[in-house]
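S.K.: requesting a structural model of the entry that follows:
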Amino acid sequence: MNRRRTAAAVLALCAAGALTACSSGPAHPGAAAVVGNDRITVATLQSHVSAFQSAAVGDSAAQQQAGVSQKTLALLVSEQLVDQALAKEGKSVTEGQVQQVEAAYLQQAGSAQALRQAVVDNLFLAPADLEIYAHLQAGQVLLLQAAGVDPSSSTADSALQQIVAKASGEIGVTVNPRYGSWDAKALTLAAADQPWLKKTASTTA
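M.R.: Presented below is the predicted three-dimensional model:
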C-alpha cells in the first residue's frame, strides 16, 4: 500500500473536532481569535504557518494548499476550547495521553519520516504541530468519556459535535474576520469574505 495514502488515513481529521459556533463581536486587537479569556495572537498563528511553509519547501502540493492559516487557526482554537471545556469538568490532558496518541500515529504511519510527511501533506500543519493535534484528539476522548459516551461507538462523532457546540456557546469563541468565520453546517472555518475584490473586478471590467 502506498505509504503516503496509509498515513493520510491515519491522520484524517475527525469531523466533530471542528467548532460549531462562535460568539458575536469583534476579536480583540492583535488577536487571531479569542477563546474565553485566552487570546491566540496573530503573531502566534503566523509563527505556526511559517513553520509549515518551511517544512513544505519543495513539496508543490502542500505549498499550493489554500487556507493554511484557517486550518491552523481551527486547530489552535479547537485545542483551547476543548481544554477549557475539560477544565470545567475538573479534567485535563496529560503528557502521557498525548504521547500515547502520537505513538499510535507513528506505529500506523510506519516511520517518523512518513508521519512527518503526512502531517505536512494531509493536515497542512508543521510537523511540530502534531503534538497539538494529538493533544486535541486526547482531549476529545476525555470529553466523551466525561459525558458517558464510548469514544469507539458509532454515535461518538455526533455526541462530540454536540459537546463542543455547547462548550463553544458557554465559553465563547470570537474569530478575527480576517481569517473567516465558523461554519456550523460544514464544521470548519469558512474562508474570509473579501468583497473589495469583487468591487475592484466590477470597476475594472
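S.K.: all contacts plus neighbour counts: C-alpha atoms, from now on.
M.R.: Will do.
S.K.: what packs against the lengthiest helix in the chain?
M.R.: In the chain, taking DSSP state H as the definition, the longest helix is helix 68-88. Using 3 or more Cα pairs under 8 Å, 6 or more residues apart in numbering; DSSP states H and E, the elements in contact with helix 68-88 are strand 31-35, helix 42-55, helix 130-146, helix 156-171, strand 188-190.
S.K.: turn those into TSV, including distance to Arg116 and mean neighbour count.
M.R.: Conversion of the helices and strands packed on helix 68-88 to TSV gives the following (distance: least, Cα to Cα, whole Å; neighbours: other Cα atoms under 10 Å):
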stretch	distance to Arg116	mean neighbour count
strand 31-35	26	23
helix 42-55	9	17
helix 130-146	8	21
helix 156-171	26	18
strand 188-190	24	20
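S.K.: check contacts around the residue nearest to Leu125 when sequence neighbours are not counted.
M.R.: In space, not counting the residues next to it along the chain, Leu125 is nearest to Phe52; the distance is 5.4 Å by Cα to Cα, 6 or more residues apart in numbering. Going by Cα atoms under 8 Å, 6 or more residues apart in numbering, Phe52 touches 120, 124-127.
S.K.: please report how far Phe52 lies from Val77.
M.R.: To Val77, Phe52 is 17 Å away according to Cα to Cα, to the nearest Å.
S.K.: repeat that for Ala128.
M.R.: To Val77, Ala128 is 17 Å away according to Cα to Cα.
S.K.: could you also give me the structure for this second sequence? I'd like to compare it with the first:
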Amino acid sequence: MHRRRRTALLLTAALTAAAPLLTACGNDAHPGAAAVVGGQRITVSQLENRVDEIREAQQAAVPDEAQYQQAVARTGGLTRDTLHSMVLDRVLERAARDAGVTVTPKEIQRMRSGLEEQAGGAEELESAWLQQYGVPPERIDDNFRLQLQAQKLAQRLGTDTSRPEFWQALSEASKKLDVDLNPRYGTWDDEKSSRVDAKTPWVREVTGAAAAQPVA
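M.R.: Prediction:
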C-alpha cells in the first residue's frame, strides 16, 4: 500500500497546500488551449471541467458550505495542479508506450478490488482518494491505470518510481511531446517533467477571496 500511495502522490495534483492563482492579460500562443502536448491541445474548457469534477466531489463529501469553503481554501492552486497532472499523465503514457508497457482492464479491476478491501468498501476508497489525492470518483480507474503504468514502466527499467532512471524516462518522453503550456499556467520543465510558475511582468498573483475561485 505504501508504494501505491507514493505513486499516487507522484501522479496526481498536490492538493494539501494552498497557493495563489495566476491570471494573465497577455496574448496566448495557443488561443483556447491550456497546454499543447504532442501536438494535441488540452483546452481551457477541458481543464475547467476537470477542476469542476473535483470541486463537485469535494462539495458532495462535506455536510455544509463552511466546510466546503475550507476545502476550497486549502486547494487554492487546484487549476494549475490539475493541469500539471493532466500533462504528466500524457507524458507517462508516452514513456510507457515507448517502453512497450501496457495495462489491461483486468489489472485495473484487480488493483481496485484490493484497495477497496483494504479501505473497507467502494465508498470508503472513493472518499480516501478524493481527500488524499484530489481524485474524484469518476477518475479513480484512470488513476489506477496510470499508477500501474508507472509501476510497470519502473519494473521494465529495473528501478522504481523514486529513482532517477524512472524520471529520466519521463524526461525523454516529455521532450518528444514538446509540451507547451499557456503562459498563464507557467512553463513546463522537461528535465523534471514538472510545471513551473512563470516569472513574467504581466502575471499577477490573486490572493484573498479571489484565491478560492478557479482560473477561467
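S.K.: TM-score for these two?
M.R.: Once the chains are laid over each other, their TM-score by TM-score structural alignment, normalised by the length of the first structure reads 0.71; 183 aligned residues with a Cα RMSD of 3.4 Å.
S.K.: next one: the aligned partner of the residue nearest to Leu125 of the first structure in the second structure from Tyr68 of the second structure, what distance?
M.R.: By TM-score structural alignment, Phe52 of the first structure lines up with Ile54 in the second structure. Ile54 of the second structure is 12 Å from Tyr68 of the second structure, where distance means Cα to Cα.
S.K.: of Ala128 and Val77 of the first structure, who's got more company?
M.R.: Val77 (23 against 15; other Cα atoms under 10 Å).
S.K.: can you tell me what that one aligns to in the second structure?
M.R.: By TM-score structural alignment, Val77 of the first structure lines up with Val87.
S.K.: correct me, but its match touches Gly38?
M.R.: No. Shown here, Val87 of the second structure and Gly38 do not form a contact pair, counting by Cα atoms under 8 Å, at 10.1 Å.
S.K.: common neighbours of these two, please.
M.R.: The contact sets of Val87 of the second structure and Gly38 overlap at Val179 (Cα under 8 Å, 6+ apart).
S.K.: nearest residue to the middle of the first structure?
M.R.: Leu75 (1.9 Å; Cα atoms, centre = their mean).
S.K.: against Pro195 of the first structure, how distant is it?
M.R.: Leu75 of the first structure is 26 Å from Pro195 of the first structure, by Cα to Cα.
S.K.: what do you get for Gly96 of the first structure?
M.R.: From Gly96 of the first structure to Pro195 of the first structure the distance is 47 Å (Cα to Cα).
S.K.: cool, and Trp182 of the first structure?
M.R.: Taken as Cα to Cα, the span from Trp182 of the first structure to Pro195 of the first structure is 18 Å.
S.K.: look at the two and report which has more neighbours.
M.R.: Trp182 (23 against 9).
S.K.: name the SS class of that one, please.
M.R.: Under DSSP: H, G, I helix; E, B strand; the rest coil, the three-state class of Trp182 of the first structure is strand.
S.K.: find the nearest non-adjacent residue to it, please.
M.R.: Leu189 (4.6 Å).
S.K.: alignment lookup: that neighbour to the second structure.
M.R.: Per TM-score structural alignment, Leu189 of the first structure is aligned with Arg195.
S.K.: give me every residue that touches Arg80 of the second structure.
M.R.: Taking Cα under 8 Å, 6+ apart, we find Arg80 of the second structure in contact with 21, 185.
S.K.: now it: how far from Glu48 of the second structure?
M.R.: Using Cα to Cα, Arg80 of the second structure is found at 10 Å from Glu48 of the second structure.
S.K.: follow-up on the earlier one: give the buried residues for the longest helix of the first structure.
M.R.: 68-86 (16 or more other Cα atoms under 10 Å).
S.K.: repeat that for stretch 106-125 of the second structure.
M.R.: By neighbour count on 16+ other Cα under 10 Å, the buried set for stretch 106-125 of the second structure is 108, 111-112, 115-116, 122, 125.
S.K.: let's have the residues you listed in JSON lines, adding secondary structure and distance to Thr161 of the second structure.
M.R.: Below are these laid out as JSON lines (DSSP: H, G, I helix; E, B strand; the rest coil; distance: Cα to Cα, whole Å):
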{"residue": "Ile108", "secondary structure": "helix", "distance to Thr161 of the second structure": "18"}
{"residue": "Met111", "secondary structure": "helix", "distance to Thr161 of the second structure": "18"}
{"residue": "Arg112", "secondary structure": "helix", "distance to Thr161 of the second structure": "20"}
{"residue": "Leu115", "secondary structure": "helix", "distance to Thr161 of the second structure": "20"}
{"residue": "Glu116", "secondary structure": "helix", "distance to Thr161 of the second structure": "23"}
{"residue": "Ala122", "secondary structure": "helix", "distance to Thr161 of the second structure": "27"}
{"residue": "Leu125", "secondary structure": "helix", "distance to Thr161 of the second structure": "23"}
